[in-house]
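Asker: Kindly generate the corresponding structure for this input.
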Amino acid sequence: MSLIQAILIGCVAALTKIEGGWLGEMKLREPIVTGFLVGCILNDVQQGLIIGAQLQLMWMGAVGIGPTAQLDIGTGGTIGVAVALTTGTGAETAIMFGVPIAILMQFCSTILMTLYSGFMARVDTEIDNFNLKAISFYHYLVGVCDFLMYAILTFIVMYFGNSAIEGIINALPDWANSGLTAVSVMLPCVGFALLLNIILDKSLIPYFIIGFIPAAFVGRDLSMIGIVSIAFAIAWIIFELKSTVANNNVVTAVSSDDEWED
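Answerer: Next up is the predicted model:
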């Protein structure tokens, strides 16, 4: 990896950190976006998109709720795709390096946030004095610190650690490679399960089935299981609609009786 490529990849990782605070929610941190950008930098856009999409399926269910810390998927996805492309491997390598890095960088981000809390007393004072320039200074100072930390750490990993990373990949035994490949296949399922655990409602299950069956049988003949599943989903939807109508009629009838009694 060249010096310029390592610097650019470091900038991509840094942008994933500051995009929420400075650039708005542009989704630069999503693995499919960072995969594309890293692919452009390393002259392999197609493979970068493929690996990024696989990581996207895995991490789409990783949602930070309340005080729960979210994994730093921006840096993890960026470095994971970069390692996979430079070593000529696939999503299994991206996962092997991306997940630990996502956890580590989230830990570093927590330390930074703790250090930034020392600025808050000074900012409160500047607010009382209505010193907007000083408030803006601290705002941009925090963003510059975030950018530099993420860019420098990513650059060091990609430029100075590239040979070490290749050595680790080449030293892995066949059973470890097979296990990582199996994990890369299973983790997208875990990501979907985490996402469905958050958003899935019982009434949405038949629509999920109807959407899943065509996707599962693309390029294949629709089996009896698929046909029965679609029929079951349609019957479920009809039952739900009729139950809703019946309940509405009952509520309307009860309301009419109450009005007559009044």
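Asker: CA atoms for contacts and neighbours, from now on please.
Answerer: Will do.
Asker: the helices in the protein, which residues?
Answerer: For the chain, the helices defined by DSSP state H occupy 3-18, 31-41, 45-59, 73-87, 91-128, 132-155, 162-171, 174-199, 205-216, 224-261.
Asker: Pick the most buried one from the ones you listed.
Answerer: Here the criterion is mean neighbour count by mean count of other C-alpha atoms under 10 Å, and of the helices of the chain the winner is helix 73-87, at a mean of 28.
Asker: which helices and strands sit right next to that one?
Answerer: Helices and strands touching helix 73-87, as assessed by 3 or more C-alpha pairs under 8 Å, 6 or more residues apart in numbering; DSSP states H and E, comprise helix 3-18, helix 31-41, helix 45-59, helix 91-128, helix 132-155, helix 162-171.
Asker: can we see that at 7 Å?
Answerer: With contacts defined as 3 or more C-alpha pairs under 7 Å, 6 or more residues apart in numbering; DSSP states H and E, the packing partners of helix 73-87 are helix 3-18, helix 31-41, helix 45-59, helix 91-128.
Asker: Mind checking these for the one nearest to Leu241?
Answerer: Closest to Leu241 of those, according to C-alpha to C-alpha: helix 45-59, at 32.3 Å.
Asker: Show me what the closest one packs onto, helices and strands only.
Answerer: Secondary elements touching helix 45-59 (3+ C-alpha pairs under 7 Å, 6+ apart): helix 31-41, helix 73-87, helix 174-199.
Asker: Please give the structure of this sequence too, so both can be compared:
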Amino acid sequence: MVVQSFLLGLVAVWGVLDYQLGTLYTFRPITIGPIVGVILGDLQTGITVGASLELLFMGAISVGAYIPPDVLIGGILGTAFAISTGAGLETAVTLAMPIALIALSISNFIAALTPTFLKFADDAATKGDSKTIKKVHWLMGAIGALEKFLLVFFAYYLGVDVVESVLGSIPQVIIDGMAVAAGMLPTLGFAMLMRMILTKKIIPYYFLGFILTAYLGMPVLGVAILGVIIVAEKFGFLSGVKEAVVGANNEEVDDDDF
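Answerer: Got it, this is the predicted structure:
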């Protein structure tokens, strides 16, 4: 148990380092889930739960001042508890979002305290002391990594028995209801994503994809390939002329939300 908790904590640390490596998005549940599955000896469940949680958290991205739930912690612990309790996707769905919200609250509290260290960096910048600036930079990063590690380590190490007892006390009708909700999560995830990106110019392509799948029976892969072709033509990749750039220089583009 200690070894598994430690390894899961290291996965959380990797999720933090993902931002330092250029934001590769390897901290997303679809990537983290299989890794958790390997650590806990159930790769298949890790893949299944990770993919399902990715749909749930699809719209959970930082846009402007909006800070989304902690996808990393929710994905790791949701998948880990689903595997360790043997309850599968229903457990992941039940626990992932609450865990992600609690982890976000903890992160916000810590984020309100850590800026006090920036004063040392400001003073060092005034003196031209680059070494101190580097130390503060590493310290801030280490605090974030340590926070995620401890959250995952102690939550998994101390929480499995508690989660199992809680699950045992939940009526079967609620478990069945969560199973139904799990089937609706992809729609919720896509709706959250569309709410942020849907504009007047994009809406025709949305309905085009809907018609192709709902009425013409085209598979999702076919719609995706068609979308790539439309993008290639729209941005002038086929002719070598970036029409979008030219259009932006010659006329005002209306990008209001739909």
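Asker: Same list (the helices of the first structure) but as TSV, adding distance to Gly24 of the first structure.
Answerer: Formatted as TSV, the helices of the first structure follow (distance: least, C-alpha to C-alpha, whole Å):
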stretch	distance to Gly24 of the first structure
helix 3-18	9
helix 31-41	15
helix 45-59	20
helix 73-87	15
helix 91-128	18
helix 132-155	13
helix 162-171	32
helix 174-199	23
helix 205-216	31
helix 224-261	39
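Asker: Looking at those helices, spot the one closest to Pro67 of the first structure.
Answerer: helix 91-128 (11.9 Å).
Asker: against the second structure, where does the closest one fall?
Answerer: Under TM-score structural alignment, helix 91-128 of the first structure corresponds to residues 89-126 of the second structure.
Asker: what about the matching stretch, distance to the chain center?
Answerer: 15 Å (C-alpha atoms, centre = their mean, to the nearest Å).
Asker: Stretch 226-234 of the second structure too?
Answerer: The chain centroid and the centroid of stretch 226-234 of the second structure are separated by 27 Å, computed with C-alpha atoms, centre = their mean.
Asker: Equivalent analysis for stretch 136-152 of the second structure, please.
Answerer: Counting by C-alpha atoms, centre = their mean, stretch 136-152 of the second structure comes out at 19 Å from the chain centroid.
Asker: Could you tell me where that stretch falls in the first structure?
Answerer: Aligned by TM-score structural alignment, stretch 136-152 of the second structure corresponds to residues 138-154 of the first structure.
Asker: Please report the distance of the closest residue to Thr114 of the second structure other than its chain neighbours from Phe154 of the second structure.
Answerer: Spatial nearest neighbour of Thr114 of the second structure, chain neighbours left out: Met140 (7.2 Å); criterion: C-alpha to C-alpha, 6 or more residues apart in numbering. Plainly put, Met140 of the second structure is 21 Å away from Phe154 of the second structure if you go by C-alpha to C-alpha, to the nearest Å.
Asker: Check Ala51 of the second structure too.
Answerer: For Ala51 of the second structure relative to Phe154 of the second structure (C-alpha to C-alpha), the value is 25 Å.
Asker: got it, and Val16 of the second structure?
Answerer: Following C-alpha to C-alpha, the distance that separates Val16 of the second structure from Phe154 of the second structure is 17 Å.
Asker: returning to what we had before: tell me which of the helices of the first structure sits nearest to Glu25 of the first structure.
Answerer: Once the helices of the first structure are compared by C-alpha to C-alpha, helix 3-18 is nearest, at 9.9 Å.
Asker: What is the closest one packed up against?
Answerer: helix 73-87, helix 132-155.
Asker: Provide the contact partners of that helix at residue level.
Answerer: Helix 3-18 of the first structure is touched from outside by 28-29, 38, 41-42, 74-75, 78, 143, 146-147, 150-152, 154-155, 158-159, with contacts defined as C-alpha atoms under 7 Å, 6 or more residues apart in numbering.
Asker: go on, stretch 168-180 of the first structure?
Answerer: Glu92.
Asker: Quick one: the residues in the second structure that it pairs up with.
Answerer: Aligned using TM-score structural alignment, stretch 168-180 of the first structure spans residues 166-178 in the second structure.
Asker: Run a quick neighbour tally on Phe27 of the second structure.
Answerer: Applying other C-alpha atoms under 10 Å, we find 24 residues neighbouring Phe27 of the second structure.
Asker: And for it, nearest residue in space, chain neighbours not counted?
Answerer: Gly15 (4.6 Å).
Asker: For Phe154 of the second structure, see how far away the one you found is.
Answerer: Taking C-alpha to C-alpha, one finds Gly15 of the second structure at 17 Å from Phe154 of the second structure.
Asker: likewise Gly177 of the second structure?
Answerer: 29 Å.
Asker: Contacts only, for Ala151 of the first structure.
Answerer: Taking C-alpha under 7 Å, 6+ apart, we find Ala151 of the first structure in contact with 10-11, 13-14.
Asker: Of those, which are reproduced in the second structure?
Answerer: Among the contacts of Ala151 of the first structure, the ones still in contact in the second structure (both residues aligned by TM-score structural alignment, their matches' C-alpha atoms under 7 Å) are 10-11, 13-14.
Asker: Make a markdown table out of the helices and strands packed on helix 73-87 of the first structure and add distance to Val83 of the first structure.
Answerer: Shown next, in a markdown table, are those (distance: least, C-alpha to C-alpha, whole Å):
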| stretch | distance to Val83 of the first structure |
| --- | --- |
| helix 3-18 | 11 |
| helix 31-41 | 10 |
| helix 45-59 | 11 |
| helix 91-128 | 6 |
